[in-house]
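Student: I'll drop the sequence and a predicted model, then ask my questions.
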Amino acid sequence: MSVRSKSSKAWLNEHVNDHYVHQAQKDGYRARAAYKLLEINEKDRLIKPGTVLADLGSAPGSWSQVAAALVGKNGAVFALDILPMEPIAGVSFIQGDFRENEVLAEFEALLNNRELDLVICDMAPNMSGNSVTDQARSFYLCELALDFAREHLKPGGHFLVKVFQGAGYQEYLNELRSLFQTVQTRKPDASRNRSSEIYLLGKNKR
């Protein structure tokens, strides 16, 4: 292959995307999303030995895999998703719809009044193809995740959430700024370039 065609953007994008898929298979992660959390954590040191965290929208489980390995035996990972998730050592999982009060109550019972150091949320709605509807659904889930963080994070705790830039983004950003001392954006290398997804990181809950 010539140098010129090698440098084409399409080839590079394909190569990078394939790299993470192959790397996930090699490293034993269930999805390439593992590398998004690993990269953010390398920069921000959110998950350490002893961290107690909730993983919202956890299936198929790559973020829970990363988290469980990092928190160690003195930490805890509580995970929730509407989809089934194969068991992961060190992770307490509930399958159910985060939008339903009964499911949320069951998840809260699992926490057993433990305050969380961190809430991570990689949730996305089932996409309809209608960008307005999908954006509204996405931010509804983000709002619920923020409500959960507000209730269950200890003072000084952190919140990492995936959002899609577009309608509702600025308002949501403002909400985070009212709850956390600092709010930063993260776009890990493992995020596909064509995706409008971005991660918001609220640090040090007020």
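Tutor: The structure has been received and is ready for your questions. Numbering: from 1, shown residues only.

Student: going forward, measure contacts and count neighbours with C-alpha atoms only.
Tutor: Fine.

Student: got a list of contacts for whichever strand or helix holds residue 15?
Tutor: If you go by DSSP states H and E, residue 15 is part of helix 9-27. Residues outside helix 9-27 that contact it (C-alpha atoms under 8 Å, 6 or more residues apart in numbering): 5-6, 30-32, 34-35, 190, 192-193.

Student: quick check: next helix or strand after it?
Tutor: Assigned by DSSP H and E, the successor of helix 9-27 is helix 34-44.

Student: biggest helix in this protein, by residue count?
Tutor: helix 131-152 (DSSP state H).

Student: which residues sit against that helix?
Tutor: Contacts of helix 131-152 (C-alpha under 8 Å, 6+ apart): 56, 98-99, 114-116, 119, 121, 123-128, 159, 161-164, 166-169, 172, 176, 179.

Student: and the angle from the helix or strand following it to helix 34-44?
Tutor: Later in the chain than helix 131-152, the nearest helix or strand by DSSP H and E is strand 153-164. Angle, strand 153-164 to helix 34-44, by axes from the mean of the first three to the mean of the last three C-alpha atoms, to 10 degrees: 130 degrees.

Student: which helices and strands sit right next to the very next helix or strand once past strand 153-164?
Tutor: The first helix or strand that comes after strand 153-164 along the chain, using DSSP H and E, is helix 169-179. Counting contacts by 3 or more C-alpha pairs under 8 Å, 6 or more residues apart in numbering; DSSP states H and E, helix 169-179 packs against helix 131-152, strand 180-186, strand 197-205.

Student: going through the contacts of helix 9-27, which ones are buried?
Tutor: 30-32, 34-35, 190 (16 or more other C-alpha atoms under 10 Å).

Student: pasting the second one now:
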Amino acid sequence: MTDTKSSSGREGGRSLKTRVKTARKRSLSSTLWLERQLNDPYVAKAKREGFRSRAAYKLIEIDERYHFLKPGQRVVDLGAAPGGWSQVAVGKVGSEQGKGRVIGIDLLDTDPMPGAEFKVMDFLAEDAPQQLMEWLGGKADVVLSDMAANATGHKKTDQLRIIGLVELAADFACEVLAEGGAFLAKVIQGGTEHELLARLKREFAAVRHVKPQASRAGSAELYVLATGFRGPTKR
């Protein structure tokens, strides 16, 4: 249940936050997450503008800065559900008008979306890269990954797990990307990403760290953008 004191959200010059009372069957962490969701301006903005998740604004901001999504591209979205990043990619490449392709891969079902194709598949499966390229009709121009490993609550362990997941996503990207392609993935700051960055610098012409404003305040979340894939024969 929620307790709000003003429908306008302001009283006496201060913003009033929606506070969530801890229910008998809800953990404190779940309560805090729900409170963050209810008070997150990007969550509200996503609902108003029809995006499937607040994460859409992270991709929008990163692309507005570096312009790596272009009309006609073939884009792969790893861990696509619920589809916020795929939704942005559809608009950027023009796949709803037949100008490009957007394929989202996830272990979960994702609701259909005009301009995108969602596949239930484990990208770690041995035949996943070949299967994807068959679906695309060739190699990809961009591989996106907003995936995060399930949190354990232990900071160091969580950092290692998410870096391990990004390394696997990078392996996949290097198998399916066309020369000159781009790879964007979520990482966690904390000193465990240096080996990954060194590897990406060998595989790509340019590697950047990006911290979009849409990332929650205080979050260790960071994105790595690698552009100009050198190709399998030039590594």
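Tutor: Structure received. Keep in mind that what you see is a predicted model, and the values were worked out from it rather than measured.

Student: TM-score for these two?
Tutor: Remark: TM-score between the superposed chains equals 0.87 [TM-score structural alignment, normalised by the length of the first structure]; 197 aligned residues with a C-alpha RMSD of 2.1 Å.

Student: now the helix holding residue 15 of the first structure and helix 34-44, what's the angle there?
Tutor: 90 degrees.

Student: which of the contacts of helix 131-152 of the first structure are buried, as a ChimeraX select command?
Tutor: Of the contacts of helix 131-152 of the first structure, the buried ones go into a single ChimeraX selection, burial set by 16+ other C-alpha under 10 Å:
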select :56,98,115,116,119,121,123,124,159,161,162,163,164,172,176,179
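
Student: so stretch 189-205 of the first structure corresponds to what in the second structure?
Tutor: Taken onto the second structure by TM-score structural alignment, stretch 189-205 of the first structure occupies residues 213-229 there.

Student: what's in contact with the matching stretch?
Tutor: 42, 54-55, 57-58, 61, 68, 174, 177-190, 200-201, 203-212.

Student: for residue 52 of the second structure, which non-adjacent residue is closest in space?
Tutor: Excluding the flanking residues, the one nearest residue 52 of the second structure by C-alpha to C-alpha, 6 or more residues apart in numbering is residue 84, at 4.8 Å.

Student: that neighbour: how many residues sit nearby?
Tutor: 22 (other C-alpha atoms under 10 Å).

Student: what's it aligned with over in the first structure?
Tutor: Residue 84 of the second structure maps onto residue 62 of the first structure when the alignment is built from TM-score structural alignment.

Student: you'd agree its match is up against residue 36?
Tutor: No - under the criterion of C-alpha atoms under 8 Å, residue 62 of the first structure makes no contact with residue 36, lying 9.9 Å away.

Student: so what corresponds to residue 176 of the first structure in the second structure?
Tutor: For residue 176 of the first structure, the residue aligned by TM-score structural alignment is residue 200.

Student: now that match: how far from residue 84 of the second structure?
Tutor: Remark: distance between residue 200 of the second structure and residue 84 of the second structure (C-alpha to C-alpha, to the nearest Å) = 25 Å.

Student: what residue in the second structure is paired with residue 122 of the first structure?
Tutor: By TM-score structural alignment, residue 122 of the first structure lines up with residue 146.

Student: that match contacts residue 79, doesn't it?
Tutor: Yes - under the criterion of C-alpha under 8 Å, residue 146 of the second structure makes contact with residue 79 at 6.8 Å.

Student: between those two, who's got more neighbours?
Tutor: Neighbour tally, residue 146 of the second structure and residue 79, criterion other C-alpha under 10 Å: the higher count belongs to residue 79, 24 against 20.

Student: distance check, the nearest residue to the more buried one once chain neighbours are set aside against residue 217 of the second structure.
Tutor: With C-alpha to C-alpha, 6+ apart as the criterion, residue 79 of the second structure has its nearest non-adjacent residue at 4.6 Å, and that residue is residue 106. Going from residue 106 of the second structure to residue 217 of the second structure by C-alpha to C-alpha gives 27 Å.

Student: now swap in residue 39 of the second structure and tell me
Tutor: As for residue 39 of the second structure, its distance to residue 217 of the second structure is 12 Å (criterion: C-alpha to C-alpha).

Student: residues contacting the residue nearest the centre of the second structure?
Tutor: Residue closest to the average C-alpha location in the second structure (C-alpha atoms, centre = their mean): residue 146, at 2.3 Å. Applying C-alpha under 8 Å, 6+ apart to residue 146 of the second structure gives the contacts 78-80, 185-186.

Student: which residue lines up with residue 43 of the first structure in the second structure?
Tutor: That one, residue 43 of the first structure, aligns with residue 65 by TM-score structural alignment.

Student: check contacts around the spatially closest residue to residue 106 of the first structure that is not a sequence neighbour.
Tutor: Spatial nearest neighbour of residue 106 of the first structure, excluding adjacent residues (C-alpha to C-alpha, 6+ apart): residue 94 at 8.0 Å. By C-alpha under 8 Å, 6+ apart, the contact list for residue 94 of the first structure reads 79-81, 106-107.
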